[in-house]
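*Asks:* pasting the structure only:
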């Protein structure tokens, strides 16, 4: 198995954005049943077993944004999370896989926890991501949301996960959505920006496509499905539509934008399913952490259990792979 690390994000990878072009999506039509059928066949048409499954799971770890976004978060919990990000697998599993170095793609926390996370991962190369802009609802005045972005960046966050105003999508007010996201992108400065669309609140797949395109035109470096707090979070049909929008944007502009599903993904099987989606729709380049992230926490525990079974032939108790 390869020991090479996935490439880190760099400022040269930024999506520069462009002026709003509603003609790129005004007449878009989405066949919901076809999207659901395509999503349903993704994991049945391609299967991975044994050492190939282990390789896919290791790659998933490299792409995880290991996350804690709870109301009772403490600096101690964040430090434990960061320790898991630095050493996501037990030593005997690393040795069995022939790996010398492995980390998660990032850690993701609230703005007030950024400083603790930055200190905990110092020298490891793991970026700290922070949610901002009134996460998860985003229902705050824009100047306060922009101030929260600047605060998180000042604390050391290298990536910012913003939330959009869902009402702009539901009202079809694309100019307002574009201006909001562009202002957030400016406030991020050198930090990469992931635009959370909260797709479970957007009602239709057409709205998901349109919101994805506006967010990318406004300069989002990633588009992300969910906050994890909606009634419906990441699903394969929604992810398929977002990835198709991403592909259309890349084909038109030549600029590559990343994708991050988040919320509701808990198992190693989920990790493989979303990687298959990226491989089938975008190719191997989008199986790297600079273009693909998985927003998850409990998923890592199940991946570790599956990899231990691959190495030892038996499952360990879930408590042996606790995160925080």
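*Replies:* Right, received. Where do you want to start? The model shown is predicted, which means the values in this text are computed figures rather than measured ones.
*Asks:* contacts, neighbours, all on C-alpha from now
*Replies:* Fine.
*Asks:* what separates residue 115 from residue 252, distance-wise?
*Replies:* Residue 115 is 39 Å from residue 252, where distance means CA to CA, to the nearest Å.
*Asks:* Compare the two and say which one has the larger neighbour count.
*Replies:* In terms of neighbours (other CA atoms under 10 Å), residue 115 is the more surrounded of residue 115 and residue 252; the figures are 18 against 10.
*Asks:* May I see the buried residues of the helix or strand encompassing that one?
*Replies:* Here residue 115, judged by DSSP states H and E, is contained in helix 114-120. Under the neighbour-count criterion of 16 or more other CA atoms under 10 Å, helix 114-120 has 114-118, 120 buried.
*Asks:* ok, residues contacting that helix?
*Replies:* Applying CA atoms under 8 Å, 6 or more residues apart in numbering, the external contacts of helix 114-120 come out as 75, 78-79, 82-83, 107, 109, 127-130, 152, 155-157.
*Asks:* nearest to residue 296, of those?
*Replies:* Nearest to residue 296, judged by CA to CA, of these is residue 107 at 9.8 Å.
*Asks:* Name all residues that make contact with the closest one.
*Replies:* 65-67, 81-82, 85, 117, 126-129.
*Asks:* Mind putting those residues into TSV with distance to residue 102 and secondary structure?
*Replies:* Output for these, formatted as TSV (distance: CA to CA, whole Å; DSSP: H, G, I helix; E, B strand; the rest coil):
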residue	distance to residue 102	secondary structure
65	14	strand
66	13	strand
67	17	strand
81	15	helix
82	13	helix
85	9	helix
117	18	helix
126	11	coil
127	14	coil
128	16	strand
129	18	strand
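*Asks:* and residue 251, how many residues sit next to it?
*Replies:* Burial of residue 251 is recorded as 11 neighbouring residues (other CA under 10 Å).
*Asks:* how would you label it: helix, strand or coil?
*Replies:* Here residue 251 is recorded as helix under DSSP: H, G, I helix; E, B strand; the rest coil.
*Asks:* Distance of it relative to residue 282?
*Replies:* To residue 282, residue 251 is 11 Å away according to CA to CA.
*Asks:* Look at residue 27 and tell me its secondary structure.
*Replies:* Following three-state DSSP, the label given to residue 27 is coil.
*Asks:* try this one next to it:
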């Protein structure tokens, strides 16, 4: 996967660097993708201890992490009031006194992520903030509803104002090695999204092997995914460092071959500031500084922001605060 075919580069639109137009399906390219599980796991195990940032540097990295959060609520008991509170928090994720102490202008999170039913509520609540609304779609989280309904769900969410759509792939296509079916499905989802950016959720905890993760990543990017995302957050195993390493290197290979930058979103189980720092360091090591921004990197998280706030308050005051000092809205 180190070659850079001219034909692949020609498929990219140089005037649309923010979107991934995709490539024609290439089964040989997919089958060439491999994963050295032992080497990947050794590298992943070394990541938490390889980078240590302290004091003002840590504060700066944590502020960057806030801007890359997809602040999420995907609960069966979501209400309009809860979503409005989440949106208020998204627009002002850090208390004003902490921003002042850090010498920072106001910041916002990367997006707010909700079920389709709450898209209109979120869009209204975020009006004027510039924060996009992301909708989970295509029969989230299992992806097993009829195909026509999954496509219709995308269209409904876009019509309601969602500018990002987080779709779930059919895991059976990966598990049976039907890569053309996965490509066709992803391509249809991409077309249904129109101008809305599409994040492909691989549900990596259910794909069986790191090689399957690597191949599914390649196929989804080939079919036009703007982001690849680890998990729905509902699987038994969600974002992990080995899986993330595999997906980041797939992104790196795709960028090397096509010139197109695809984004990455780890989701599920990332709730501590120290974990956010590890992921940011891995992004910088594997993909470089361009990926350290919300255009190409997001955390799918609901509780991460609270711990980051606590760490920033400790930096400012020297004390850890109680949870009630960092309300959700």
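*Replies:* Thanks, I have the structure now. As the structure is a prediction and not an experimental result, all values here were calculated from the model.
*Asks:* just to revisit the earlier point, export the contacts of residue 107 of the first structure to a markdown table and tack on distance to residue 15 of the first structure?
*Replies:* Converted to a markdown table, the contacts of residue 107 of the first structure look like this (distance: CA to CA, whole Å):
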| residue | distance to residue 15 of the first structure |
| --- | --- |
| 65 | 20 |
| 66 | 24 |
| 67 | 24 |
| 81 | 30 |
| 82 | 28 |
| 85 | 27 |
| 117 | 26 |
| 126 | 21 |
| 127 | 18 |
| 128 | 20 |
| 129 | 18 |
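*Asks:* Residue 302 of the second structure pairs with which position in the first structure?
*Replies:* Using TM-score structural alignment, the partner of residue 302 of the second structure in the first structure is residue 297.
*Asks:* you'd agree its match is up against residue 68?
*Replies:* Yes: using CA atoms under 8 Å, residue 297 of the first structure is in contact with residue 68, at 7.1 Å.
*Asks:* For the counterpart of residue 263 of the second structure in the first structure, give me its contacts.
*Replies:* Residue 263 of the second structure maps onto residue 258 in the first structure when the alignment is built from TM-score structural alignment. Counting by CA under 8 Å, 6+ apart, residue 258 of the first structure touches 221-223, 246, 286, 290-293.
*Asks:* Which of the residues you listed sits closest to residue 57 of the first structure?
*Replies:* Using CA to CA, the contacts of residue 258 of the first structure come closest to residue 57 of the first structure at residue 293, 13.1 Å.
*Asks:* got a list of what the closest one touches?
*Replies:* Residue 293 of the first structure makes contact with 63-65, 105, 258-261, according to CA under 8 Å, 6+ apart.
*Asks:* Secondary structure and distance to residue 237 of the first structure for those - can I get that in a markdown table?
*Replies:* A markdown table is the format used below for the contacts of residue 293 of the first structure (DSSP: H, G, I helix; E, B strand; the rest coil; distance: CA to CA, whole Å):
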| residue | secondary structure | distance to residue 237 of the first structure |
| --- | --- | --- |
| 63 | coil | 21 |
| 64 | strand | 21 |
| 65 | strand | 22 |
| 105 | coil | 24 |
| 258 | strand | 17 |
| 259 | strand | 14 |
| 260 | strand | 14 |
| 261 | coil | 11 |
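*Asks:* got the contact list for the corresponding residue of the first structure for residue 207 of the second structure?
*Replies:* In the first structure, the residue matched to residue 207 of the second structure (TM-score structural alignment) is residue 202. Contacts for residue 202 of the first structure (CA under 8 Å, 6+ apart) come out as 166, 169-170, 208.
*Asks:* what's the neighbour count on residue 286 of the first structure?
*Replies:* Per other CA under 10 Å, the neighbour tally for residue 286 of the first structure reads 20.
*Asks:* now it: how far from residue 314 of the first structure?
*Replies:* From residue 286 of the first structure over to residue 314 of the first structure (counting by CA to CA), the distance is 32 Å.
*Asks:* same check, this time on residue 134 of the first structure
*Replies:* Taking CA to CA, one finds residue 134 of the first structure at 44 Å from residue 314 of the first structure.
*Asks:* With residue 42 of the first structure instead?
*Replies:* As judged by CA to CA, residue 42 of the first structure and residue 314 of the first structure stand 28 Å apart.
*Asks:* Compare these two (neighbour count), which wins?
*Replies:* Ranked by neighbour count (other CA under 10 Å), residue 42 of the first structure and residue 314 place residue 42 first, with 16 against 12.
*Asks:* I would like the range of the second structure that aligns with the helix or strand hosting that one, please.
*Replies:* Residue 42 of the first structure belongs to helix 32-45 when assigned by DSSP H and E. Under TM-score structural alignment, helix 32-45 of the first structure corresponds to residues 37-50 of the second structure.
*Asks:* for residue 211 of the second structure, helix, strand, or coil?
*Replies:* Classification of residue 211 of the second structure by three-state DSSP places it in helix.
*Asks:* How is the nearest residue to it once chain neighbours are set aside assigned, secondary-structure-wise?
*Replies:* Nearest-residue entry for residue 211 of the second structure: residue 35, 4.9 Å, with adjacent residues in sequence omitted and distances by CA to CA, 6 or more residues apart in numbering. With three-state DSSP as the basis, residue 35 of the second structure sits in coil.
*Asks:* Show me what the helix holding residue 42 of the first structure is packed up against.
*Replies:* If you count contacts as 3 or more CA pairs under 8 Å, 6 or more residues apart in numbering; DSSP states H and E, helix 32-45 of the first structure packs onto helix 236-253, helix 268-282.
*Asks:* mean deviation of the longest one from the second structure?
*Replies:* For helix 236-253 of the first structure, the mean distance from the matching residues in the second structure following superposition reads 0.5 Å, by mean CA distance after the TM-score superposition for the first structure.
*Asks:* So which residues of the stretch 101-250 of the second structure form strands?
*Replies:* Using DSSP state E, counting those that start in this stretch, the strands of the stretch 101-250 of the second structure run over 111-114, 133-136, 164-168, 197-201, 227-229.
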